[in-house]
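>>> pasting a predicted model and its sequence here:
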Amino acid sequence: MFKKILVANRGAIAARIIRTLKNMNIAVVAIYSEADQHLPYLKLADETYELKGSIAKDTYLNQDRIIEIVKMSGVDGVHPGYGFLAENSEFSKRLEEMGVKFIGPSTKWINLMADKNQARQIMANYSMPLGKGSSILPDDEEEVKKIAAEIGYPVLVKPANGGGGIGMLPVYEESKLISTVERAKNTSEKYFSDSNVYLESYFEDPRHIEFQILADAEGNVIHLYERDCSIQRRHQKIIEESPAPNISFKEIEKIGEQVQQSIQQIGYDNVGTVELLRGKDGNYSFLEMNTRLQVEHAVTEEIIGIDLVKAQIESAAKIPLRQTSRQN
């Protein structure tokens, strides 16, 4: 087990992680910006270090300064929380090269799942339910039209390295396809510094169901059931609930087992969330996989009755999974 862990985050998630670390008798190193120096959770830490500056790139995104603190404090693990550096493969790789454990999935999985189109292609090889889609769209407009026709309208144009629903645009007819693809490319380049986009079948009025996954270093995987995040505004989740309303437990168990088997086959090794769309016909399609603890992890904790942060840390420490089940 870890002796000392640095929490590379702030606010609610930093406080959340620190509570678990204290319960596990693991020493805590906290970092803070000038603006955060009076936040109450810092008093719970065994050591605190200041990040000079007031904006994210100088503080919680400043890899060089955080790694300097890692060296000074002598920690053997870093928990990134969510946001900031939680899915930054460069950061996790730098820690690994120092012999310090990044508490999350291995760098390989952060890289592979960051590209949504690449993630779809991987999952297609491992029995994950998947709607029709394309690879990265070429520049040839006629070829793009041909690809869309093969998928069937309506289609959804999506940034390959996007997130938060930014740049996702539906297309209902061929006459609007090329102009919409160009709009999506421009948006993707602006927000993600990557203009690559691809096409998926567009699910109208879908349910958005995500499965919490927990895996260990030995290849064991369990799913911790579903969260329904269908209530959204501009592709941003507003409400997360579990169990998913008006979907039978039998159906959830069936699709959950399928997701679990797929993730086990690829060799994933820590906490993750598999997001799926459920069409009106009851069919599911893989959307993406998030390689981090999510903001909404507490919904699952209430249903399952386990501490997901603790489970993450135990998995990172190569402690095998213990089976769990939904509470009554």
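All right, it came through fine.
>>> make it CA atoms for all contacts and neighbour counts henceforth
OK.
>>> quick one: the strands in the stretch 1-150 of the chain, in order.
Secondary structure of the stretch 1-150 of the chain by DSSP state E, counting those that start in this stretch: the strands cover 4-7, 27-33, 47-51, 77-79, 101-102.
>>> one more: the stretch 201-328 of the chain?
Using DSSP E, counting those that start in this stretch, strands in the stretch 201-328 of the chain cover 207-215, 221-228, 232-233, 236-237, 272-278, 284-290.
>>> same for the second one, what does it pack against?
For strand 221-228, the packing partners by 3 or more CA pairs under 8 Å, 6 or more residues apart in numbering; DSSP states H and E come out as strand 207-215, helix 249-266, helix 297-304.
>>> most packed of the ones you listed?
strand 207-215 (a mean of 24; mean count of other CA atoms under 10 Å).
>>> now the angle between helix 249-266 and it, please.
Angle of strand 207-215 versus helix 249-266, following axes from the mean of the first three to the mean of the last three CA atoms, to 10 degrees, is 50 degrees.
>>> try this one next to it:
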Amino acid sequence: MADVKMIATRESYGNTLKALAAEGHDDLVVLDADLAAATKTGVFRKAHPDRHFDCGIAEANMMGVAAGLSTMGYVPFVSSFAMFAAGRAFEQIRNSVAYPHLNVKIGATHGGISVGEDGASHQCCEDFALMRSLPGMTIICPADDVEARAAVRAAYEMQGPVYLRFGRLAVPVFHDEANYHFEIGKGEQLTEGSDIAIVATGLMVNEARKAAETLAAEGIHARVINIHTIKPLDEDIILKAARECGRIVTAEEHNVIGGLGEAVCSLLSEKLPTPVRRVGVQDKFGCSGPAWDLLKEYGLDAATICKTAKEMLGR
């Protein structure tokens, strides 16, 4: 495992914006809220200073500026921490972006508990819930660098509002870029298995992969599904897993209320009732500490996924 690359998806975000601009996409502009060093849009600003706008610590106003730019034919990527992008500016996103269905892309970095030492005030575990409630909002949470770069490109190419969540923490790159295909709204099956399905998003996808390896050593064959698009949800891949596996564990770095787990439960309760257990933040606020220690403390790890799966199987 020593040669596995570790890259934070916020790095992928900044690098892809720079690459898109270099490829001649002259309508792409980037807005930030005095956080360009942290959101990694600073690399775009350095290369294209005339197309980067620092709106200051005023996310609500920044959303309005982005909405206006989109009506002039630009494709604005609005950047801030998830807590401020989704939380502080929710009303402006609702009324100025989602309601008129404008072509604004929200690049929300520092999502989840893995923000670490910044503590509860910055650890946004409610953003999926907030954004899922908005009609027409696409929500993407990539699992690694390869997927994050593909997600930014896909968001640029589609019409309409998109919420992209990126992490502060460097995570393993497990996708093979040469053979990887990203499609908004389509999940990805990573492992074969029919004993139980693990449906994960973001950094929990790699934890699900690790859990599947541990379970396999104990004779339990887990199907791992990567759901990079929270909304629209890939219903087909989840219903297929429910039919063929009979039990599902969801895993997300988000409150179990309002996120991926709840989306999966809503789907299955209506179309194919199936036992589901949700691994995630159990309706608590975060606290300050080293990121990996916090993830373990809050049960956002492979060990908790394994334990949950075995409990469901009576093992």
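Happy to help now that I have it. Everything quoted here is computed from the prediction, not taken from an experiment.
>>> TM between them?
Here the superposed chains carry a TM-score of 0.32, computed using TM-score structural alignment, normalised by the length of structure 2; 152 aligned residues with a CA RMSD of 5.7 Å.
>>> quick one: which of the strands of the stretch 1-150 of structure 1 is nearest Glu302 of structure 1?
Between Glu302 of structure 1 and those, the shortest gap by CA to CA is with strand 77-79, which sits at 21.8 Å.
>>> for the closest one, packing partners?
So strand 77-79 of structure 1, by 3+ CA pairs under 8 Å, 6+ apart, packs with strand 4-7, strand 101-102.
>>> got JSON lines for those strands, with distance to Leu287 of structure 1 and mean neighbour count too?
What follows is those, written out as JSON lines (distance: least, CA to CA, whole Å; neighbours: other CA atoms under 10 Å):
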{"stretch": "strand 4-7", "distance to Leu287 of structure 1": "30", "mean neighbour count": "25"}
{"stretch": "strand 101-102", "distance to Leu287 of structure 1": "26", "mean neighbour count": "23"}
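>>> what would these look like in a markdown table with distance to Glu302 of structure 1?
Compiled in a markdown table, these are given as follows (distance: least, CA to CA, whole Å):
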| stretch | distance to Glu302 of structure 1 |
| --- | --- |
| strand 4-7 | 23 |
| strand 101-102 | 26 |
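>>> Met72 of structure 1: which of these is closest?
strand 4-7 (11.1 Å).
>>> for that closest one, name the packing helices and strands.
By 3+ CA pairs under 8 Å, 6+ apart, strand 4-7 of structure 1 packs against helix 11-23, strand 27-33, strand 77-79.
>>> any chance of the ones you listed in CSV with distance to Ser179 of structure 1 as columns?
Output for these, formatted as CSV (distance: least, CA to CA, whole Å):
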stretch, distance to Ser179 of structure 1
helix 11-23, 41
strand 27-33, 43
strand 77-79, 43
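>>> okay, those, which one's buried deepest?
strand 77-79 (a mean of 24).
>>> spatially nearest residue to Glu47 of structure 1 (excluding sequence neighbours)?
Nearest non-adjacent residue to Glu47 of structure 1, counting by CA to CA, 6 or more residues apart in numbering: Val29, 4.8 Å away.
>>> cool, and Pro159 of structure 1?
Closest residue to Pro159 of structure 1 apart from its sequence neighbours, by CA to CA, 6+ apart: Val197 at 4.3 Å.
>>> next, count neighbours for the one you found.
Counted with other CA atoms under 10 Å, residues neighbouring Val197 of structure 1 total 27.
>>> and what of Leu177 of structure 1?
Residues lying near Leu177 of structure 1 (other CA under 10 Å) number 21.
>>> which strand or helix spans it?
Leu177 of structure 1 belongs to helix 177-192 when assigned by DSSP states H and E.
>>> tell me which strands and helices the helix or strand harbouring Asn206 of structure 2 is in contact with?
Assigned by DSSP H and E, Asn206 of structure 2 falls within helix 204-217. Applying 3+ CA pairs under 8 Å, 6+ apart, one finds that helix 204-217 of structure 2 contacts strand 196-200, strand 222-226, strand 248-255, helix 302-312.
>>> quick one, it and strand 248-255 angle?
Here helix 204-217 of structure 2 runs at an angle of 150 degrees relative to strand 248-255 (the same axes, to 10 degrees).
>>> so which bits of the helix holding Leu177 of structure 1 are buried?
By neighbour count on 16 or more other CA atoms under 10 Å, the buried set for helix 177-192 of structure 1 is Leu177, Thr180, Val181, Arg183, Ala184, Lys185, Asn186, Thr187, Ser188, Glu189, Phe192.
>>> who are the packing partners of it?
So helix 177-192 of structure 1, by 3+ CA pairs under 8 Å, 6+ apart, packs with helix 141-151, strand 155-159, strand 169-171, strand 197-201.
>>> out of these, nearest to Arg65 of structure 1?
It's strand 155-159; of those, that one is closest to Arg65 of structure 1 (CA to CA) at 31.3 Å.
>>> name the helices or strands packed onto the closest one?
Counting contacts by 3+ CA pairs under 8 Å, 6+ apart, strand 155-159 of structure 1 packs against strand 169-171, helix 177-192, strand 197-201.
>>> how about the strands in the stretch 101-250 of structure 2?
With strands called from DSSP E, counting those that start in this stretch, the stretch 101-250 of structure 2 shows them at 105-109, 138-140, 162-165, 170-172, 188-189, 196-200, 222-226, 229-231, 248-255.
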